[in-house]
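# Sequence plus predicted model, see below.
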Amino acid sequence: MSALRIAVLDDWQAVASQVVNWAPLQALGELVFVHDYPAATAVLIERLKDFDVICVMRERTVFDKALIDGLPRLKLLATGGMRNAALDLNAARERGVLVCGSDSYKHAAPELTWALLMALQRNLVAEANSLRSGGWQVGLGGDLYGKTLGILGLGSIGQKVAGYAKAFGMRVIAWSENLTEARASEAGVTWVSKQQLFEQADILTVHLVLSPRSQGLVDAQALGWMKPTALLINTSRGPIVDEQALIDALQHQRLAGAALDVFAQEPLPADHPLRSLPNLLATPHIGYVTQNNYRQFFEHMIEDVLAWHAGTPIRLL
């Protein structure tokens, strides 16, 4: 095989070159870190048309059929994570482009979830901003002990968050369409119905995989079941929550507050109403943006490329 041209995309913080040792890929040919992110497909095609291998971060640059078909040299896409909704896997298969993924560091997302929950409950952003601007106390923080945490989706992340909640003395309830009472009990969590989850939760946190079944699951009806004093946390995927319904609930104080790390459109448009709601704490999809997780992603991408180059591809999607 001739020398490869390999591109690393989606390095928004310009940290990829320092996180891991890329020398094994540099030995295969030319390695380029691409730091420009045009939205236009035609510009992306022009920029990427000479690469054989492209490494992408999960759910940033969209590789749809038009882009994949416009890259005649592309043979391999290596992505962070084992799911990437930004990649058209069917189009890749039709073109004969292999797609490989990576494992994830399992603590990044639940730790951010808990950080957002604590910050929202104790009004930390407003208090810190007041102090920075010369002021002092501006509000009254909430408490966790004895409160009820509702978990929508009790997978690996949901179970870790449940463990944090129990350490803080919270009652933990959970529901999803696939969750059974027995599985909830095994995790030390009380199974409830969907409506009971939303009605009883003082804080509700979303931990579902985005799918046609989960999209829009947290809709106006579900938000309407929640207590006006309740808080909503979403570090899973933006489209699981009906954004307009959430905005309406927050604007009219039918919900005390929310913390979001994910959005229907990312990056979030500069004029989006979610940027200006006083009872919303929002972060720019940093749930997986940690040193350990990036190291896992990039090390596995390197392994993916080396295995493919040796004729034995791994972690195929």
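Yep, that arrived.
# switch to C-alpha atoms for all contacts and neighbour counts from now on
Noted.
# burial count for Pro24?
12 (other C-alpha atoms under 10 Å).
# Helices of this protein, start to end?
16-19, 23-26, 41-48, 65-69, 89-95, 108-121, 124-132, 156-167, 181-186, 194-200, 220-225, 243-251, 291-309 (DSSP state H).
# ok, and here's another one to check against it:
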Amino acid sequence: FVVASVTSENQGFLGADSFAKMRKGAAFILLSRAGVVDFQALMQAVKSGHIVAASDVFPEEPLSAGHPVRALPGFLRSAHRAGALDIAFKRMGDMVLEDMDLVDRGLPPLRSKRAERETVSRMRSKPVDRN
């Protein structure tokens, strides 16, 4: 499985070559940001039957009603909800406070990193149409 934030160095770094090297029938689980994979190549690897996949993130969110991944056998879709659990909110707050304590003591943070302008603009939430 893959858990990675998108940077200028790793955008689309998993593509057709990577999926072809996976053992036939392997499961690929994407849990972070869709930008780290070539999503079309991932869908093609699943469509060919080479691998199965699961993801809770997609190149465009919300996922359109007609997006081909919705009807792709072997591709499990899930809501990206882990961060909305009470325990996750508490742990995220604890991690921020731990990093703030380190910074206050003149030490580098363990988890925080400087945001890259191109990543921030690419990951900006898109407005959701209301019906």
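Looks like it arrived, so ask away. The model shown is predicted, which means the values in this text are computed figures rather than measured ones.
# before we move on, the earlier item: can you put the helices of structure 1 in JSON lines and add distance to Pro212 of structure 1?
As requested, those are exported to JSON lines (distance: least, C-alpha to C-alpha, whole Å):
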{"stretch": "helix 16-19", "distance to Pro212 of structure 1": "33"}
{"stretch": "helix 23-26", "distance to Pro212 of structure 1": "37"}
{"stretch": "helix 41-48", "distance to Pro212 of structure 1": "26"}
{"stretch": "helix 65-69", "distance to Pro212 of structure 1": "20"}
{"stretch": "helix 89-95", "distance to Pro212 of structure 1": "16"}
{"stretch": "helix 108-121", "distance to Pro212 of structure 1": "22"}
{"stretch": "helix 124-132", "distance to Pro212 of structure 1": "34"}
{"stretch": "helix 156-167", "distance to Pro212 of structure 1": "20"}
{"stretch": "helix 181-186", "distance to Pro212 of structure 1": "23"}
{"stretch": "helix 194-200", "distance to Pro212 of structure 1": "18"}
{"stretch": "helix 220-225", "distance to Pro212 of structure 1": "17"}
{"stretch": "helix 243-251", "distance to Pro212 of structure 1": "16"}
{"stretch": "helix 291-309", "distance to Pro212 of structure 1": "26"}
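# Indicate which one of the ones you listed is closest to Asp261 of structure 1.
Among the helices of structure 1, helix 108-121 comes nearest to Asp261 of structure 1, with 8.6 Å by C-alpha to C-alpha.
# got the angle between that closest one and helix 291-309?
Angle of helix 108-121 of structure 1 versus helix 291-309, following axes from the mean of the first three to the mean of the last three C-alpha atoms, to 10 degrees, is 150 degrees.
# Contacts only, for Ile6 of structure 1.
Under the criterion of C-alpha atoms under 8 Å, 6 or more residues apart in numbering, the neighbours of Ile6 of structure 1 are Leu25, Gly29, Glu30, Leu31, Val32, Phe51, Asp52, Val53, Ile54, Cys55.
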